[in-house]
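[1] show me how the following folds:
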Amino acid sequence: MTRDPLVAYFSMEIGLEAGMPTYAGGLGVLAGDTIRSAADLDIPMVAVSLLHRRGYFFQHLDAAGNQTEEPVSWAVEDYAEALEARACVEVEGRTVHLRAWRHLVRGISGSAVPVYFLDADLPQNTAEDRRLTDVLYGGDAYYRLCQEVILGIGGIRMLASLGYRDLYRYHLNEGHAALLVLGLLEQRMAEGSQPQMSCKAALEAVREHCVFTTHTPVPAGHDQFPADLARRVLGERFWALLAACWDNASLNMTELALRCARYINGVAMKHGEVSRGLFPGYPIHSITNGVHAATWAAPPFQRLYDRHLPDWRRDFLSLRYAVGIPTDELWQAHQEAKRALLDTVNRVTNAGMNCDALTVGFARRATAYKRFLLLFHDLDRLVGIVKQTGPLQIIFAGKAHPRDHEGKAIIWRVHEVKERLRDIVAITYLPNYDMQTARLLCAGSDVWLNTPVPPLEASGTSGMKAAVNGLPSLSVLDGWWIEGHVEGVTGWAIGERIDICEQPEPGLDACHAEALYDALEHRVLPCFYQEQERYRDMMRHVIALNGSFFNTHRMVAQYLHMAYQAVGRYLDQNNRAGESTSHES
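    Below is the predicted model:
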């Protein structure tokens, strides 16, 4: 039974289905997985985002690897229901009217979490304002700030219009949603029990209800807007409310969220540590990310778990018993997933890859710190390893932001290396990386590669998706992998852990490249080709140790009892009351 919502979850992007381009990458996919687990666990939640009619973008790659973009076209009505409720926000003194589209996420036991997508494409708005919700992370600083006004202030007003008021917790998934604080302040000062409630008292009341999750250890990743732009867009009334939060020389969305949240967390233990270094003076905790295991387990693995672990869809912790699954059945499931991946790869890219070769998956946003090219640091060394040890296939995927020219150059360079090594190492690049492609890659690869510059990987959930399908990781010790790594059991480390919170040391690329080649030559390739039973046993341990822990059922339970506390107590009391009634009857 679905209860009245007690938690409002705000996120600029939410990935629910591959056909809904309302996400760009890991942040949005995590939001979708969080909502799915909330529905499974019967957490009374409602979610708010924007309706991105033109999506993030559709990626085209030519034969040389040059990326071009075009808007996404999709049928909104096929995925969401238009509601009659209306709200509005003020942008530069203009009224921008909003409507909401509802998409219900149903859980395993029938509970549902409604997701409301805010849409400015209404005839009452000017042509320019109708486009304000269209493009995810598009436009300039003005466009971005207008979107954050709609998400934060417009989201609070839309919830009120829909009848949701005085929720226990408002969860800000990244700083994009921080302006909801102003919407809550407005409500408190207008409708509080004290008609003349001071701004300071209202702020303390609002802070008690807000939870903030920060996702990036990269300083440039935190939205900031010049004071003149923020004052112009927000107007004098909201600019004055901001003054109650701090001396607003500029509008720093992360700073606003930090100051106005009762509970703050990073998304891995290491990321919490890095965030405390970035933002000293704030009590930043850690709740390590997870993935929704039932969503990311490939069909052959779902069938495998259904046979051997019948409760796994309700209780992801049941995956710990994967250590008892016969390795021949596990291998058969993996081979089915691998064939599904390579059939798609060969059809889309004409790569001619085969199921017998060790296949490495590498997929993430194409940007410099992800180090797509680390594997190609010394091509002669790589070629020598392959000739001596066994065949190697590498599948890349990922979009570069339209304005990230360095990221686009990285994609071009991968294509250049692909041509140079054509007859020695099979390399391909899957275009337009989305949730469907991720499902194939994270299940059908043999090893999952991750090479970020530490400590810039906040968490990294792609390796968790791979773990649900038994894929060992070959990764730099950063983000979640510091917690999930057991050498030779759940995968292999690239280099040693580096306990730094600032800039990486000079020469780190060369050091990590050498460590990567050493791991491939002496541990990864020999294990796959010469110790097949050991490799299969590793797969079992990856599922049992990492798949059972790094999932959103565990993560949401931690939020419930650490961040949403009052909600957890409410649910516990109601569950006990329900059990008592059941016993009495």
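
[2] C-alpha from now on. contacts and neighbour counts both.
    Fine.

[3] with adjacent residues omitted, what lies nearest to R231?
    W239 (5.7 Å; C-alpha to C-alpha, 6 or more residues apart in numbering).

[4] which ones are touching A177?
    Applying C-alpha atoms under 8 Å, 6 or more residues apart in numbering, we find A177 in contact with F10, S11, M12, E148, L151, G152.

[5] please generate a structure for the following sequence too, so the two can be compared:
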Amino acid sequence: MIQRLHRSDLGYSLRSLMENDPAFRPLAYFSMEVGLKESIPTYSGGLGVLAGDILKSAADLGVPMAGVTLLYRKGYFVQEFNADDWQKEKPVQWNPSHELTLLPNRVLINLQGREIQVGVWVYEIIGATGYPLPVYFLDTDFEPNHPDDRKLCWYLYGGDNCYRLCQEFILGVGGLRMLRDLGYMNIETFHLNEGHAGFLTLELMREQGYYDPDKIREQVVFTTHTPVPAGHDYFEFGLIDRVFPAEALSTLRRMMPDVPGVSMTELGLKYSRYVNGVAKKHAEVSNAMFRMETVDWVTNGIHPTTWVSSGMRKLYNRHIPGWEQDPGRLVQALTIPKQDLWAAHQASKLRLFARVLETTGKQLDPEVLTLGFARRAATYKRADLLFSDLKRFMEVAGGNKVQFIFAGKSHPSDNGGKALLQKIRKVARDLEESIPIVFIDNYNMEIASLLTQGVDLWLNTPIRPREASGTSGMKCTMNGIMNFSVLDGWWIEGWIEDVTGWSIGPEPNGETPFEHYDESLDAIDLYNKLERKIIPTYYENHDKWVDMMRHTIALNASFFNTHRVVREYASKAYSIDFRGM
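    Sure, this is the predicted structure:
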């Protein structure tokens, strides 16, 4: 349990007080999901893992922050497939008490005419220098709550729209009340990671006791993550009327007048002093979509020591001392001996292949060029672009030239995503005599680590401009693995052709109207690049391949990390100068 220290305690330094006393935590970071490790299954994908990585870097840098999220007792889900290769979901079996500490605090909220007790668990991230950063997990599965209310913190992105509305009220309103109950009375900035926690603004309005929108804006910053409409929650007032208590409903109608419902993104945009997208291109798309000119950008990153392989970590420690505290030093990677870099990579590749053999029974060849594709299975991510023309695909990749590893989960309600997974698994079976293609079930942070450390090349093929940022490819760069990707999201900023990787399709020069773009052209370019550039470089110009690995580390890993992200938020959004960060 976190020990709360008081100024009267003797023997404690000011630093100890600042590390442990909520009075010295002026920042609160709210996220619907937080991915810290695979044994705490409170995340579904990129949004949650990014939140976890930001909190880890904040701890490493000593940023006085606390995280707030929900506890999902049934996790996201365990992925299984039936005989028709159709994804099925099972609840995750985990015991929060094995990973988290239950605190005695309880706060009250009212939903659907019932009073609900909200409790809280805590996990402490211990930063690289020993700085503790608490992450609070809200929970309603306690007596004497109504049986239906006890289930509100069971499933991540589960249930109907009413279930989702209740969860977001718990996160925003319950989360702020819990912070106050824990002693966080001096928070200067509330950072909303996506719109899910937007109802926090209601509680801020209630706390101040009078209606002053400008006062709310002074305290809130907001990060939007997706240009895909399904990623922006919307609740009609007919539903809100039935769920919210009268005071909150009245305040919300005053805050969002003359609309039939509430877009959580619009709520965040309207009541935040600073708004950002998660890549430069995403900010441009967001400004156009929201008809604004004020959406800034802080391009995403990944937590370096979470995603680097053990072999690469040792290599960096030997050749680039101090990189863990300052990942920007990885620009020195061009001095790493090529044979050492390749040896570290091959060790990761063998470790991945051992897991593939263990879980699928398939033996992959470590001498063969291996491409990886793993992310949430959504139709706009086009996991099947590779299979657009099977005849051409076999011409390019057949003959033991290339092998592929896929992984990913589809949202339980996304039949389009499930159909994508079904197609990949079917193609893998149909072509197993010609091209090795494996699918690893039940994608999680552990599998993501193995993949982003062990493949030779990372494939990403979203429909433009729907990839807000993407972080899986950034994890690869930390391990010297190049990207082969459509120019969208972060890759526009990280791509240098034949230096850090390869592009798929045209450059986003503002002249290509992608809403009318022929997507088959991307498949043609993918096959051509694979055949004429990538395969020849891997097999015939090994020296260049490893040199590109060094450039990937020096130019991409040194920048696309959450240490840089946290520093940018500190200067742009938090307006706090953290000396020594």
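
[6] re the thing from before, number of residues surrounding the residue nearest to R231 of structure 1?
    Using other C-alpha atoms under 10 Å, W239 of structure 1 has 18 other residues around it.

[7] that one pairs with which position in structure 2?
    The alignment partner of W239 of structure 1 in structure 2, by TM-score structural alignment, is L249.

[8] helix, strand, or coil at that match?
    What DSSP: H, G, I helix; E, B strand; the rest coil gives for L249 of structure 2 is helix.

[9] what do you get for P452 of structure 1?
    coil.

[10] any idea how far it lies from I494 of structure 1?
    P452 of structure 1 sits 10 Å away from I494 of structure 1, going by C-alpha to C-alpha, to the nearest Å.

[11] go on, Y535 of structure 1?
    Y535 of structure 1 is 18 Å from I494 of structure 1, by C-alpha to C-alpha.

[12] quickly list what's touching both of P452 and I494 of structure 1.
    V476.

[13] if we can go back for a sec, could you report the separation of the residue nearest to R231 of structure 1 from G93 of structure 1?
    W239 of structure 1 is 13 Å from G93 of structure 1, by C-alpha to C-alpha.

[14] equivalent analysis for A243 of structure 1, please.
    Counting by C-alpha to C-alpha - A243 of structure 1 and G93 of structure 1 are separated by 19 Å.

[15] same deal with A227 of structure 1?
    16 Å.

[16] comparing these two, which residue is more hemmed in?
    Taking neighbours as other C-alpha under 10 Å, A227 of structure 1 and G93 compare with A227 leading, 15 against 12.

[17] quick one: distance of stretch 302-314 of structure 1 to the chain centre.
    25 Å (C-alpha atoms, centre = their mean, to the nearest Å).

[18] next: stretch 428-436 of structure 2.
    Centre to centre, stretch against its chain (C-alpha atoms, centre = their mean), the figure for stretch 428-436 of structure 2 is 32 Å.

[19] equivalent range in structure 1 for it?
    Counting by TM-score structural alignment, stretch 428-436 of structure 2 sits on residues 418-426 of structure 1.

[20] now do the end-to-end distance for that stretch.
    For stretch 418-426 of structure 1, the end-to-end distance is 7 Å (C-alpha to C-alpha).

[21] what does it contact?
    Contacts of stretch 418-426 of structure 1 (C-alpha under 8 Å, 6+ apart): A351, M353, V383, V386, K387, P391, L392, Q393, I394, I427, T428.

[22] which of the three states applies to the residue mapped onto the third one from structure 2?
    Read it as V383 of structure 1. Under the alignment (TM-score structural alignment), V383 of structure 1 pairs with M394 of structure 2. The assignment at M394 of structure 2 comes out as helix when based on three-state DSSP.

[23] picking up where we left off before, just checking, the residue nearest to R231 of structure 1 touches L229?
    No. Taking contacts as C-alpha atoms under 8 Å, W239 of structure 1 lies outside contact range of L229: 10.8 Å.

[24] can you give me the neighbour number for Y305 of structure 1?
    22.

[25] ok, the counterpart of it in structure 2 to G35 of structure 2 distance?
    Applying TM-score structural alignment, one finds that Y305 of structure 1 aligns to Y316 in structure 2. Distance of Y316 of structure 2 to G35 of structure 2, given as C-alpha to C-alpha: 25 Å.

[26] perfect, I'm done here.
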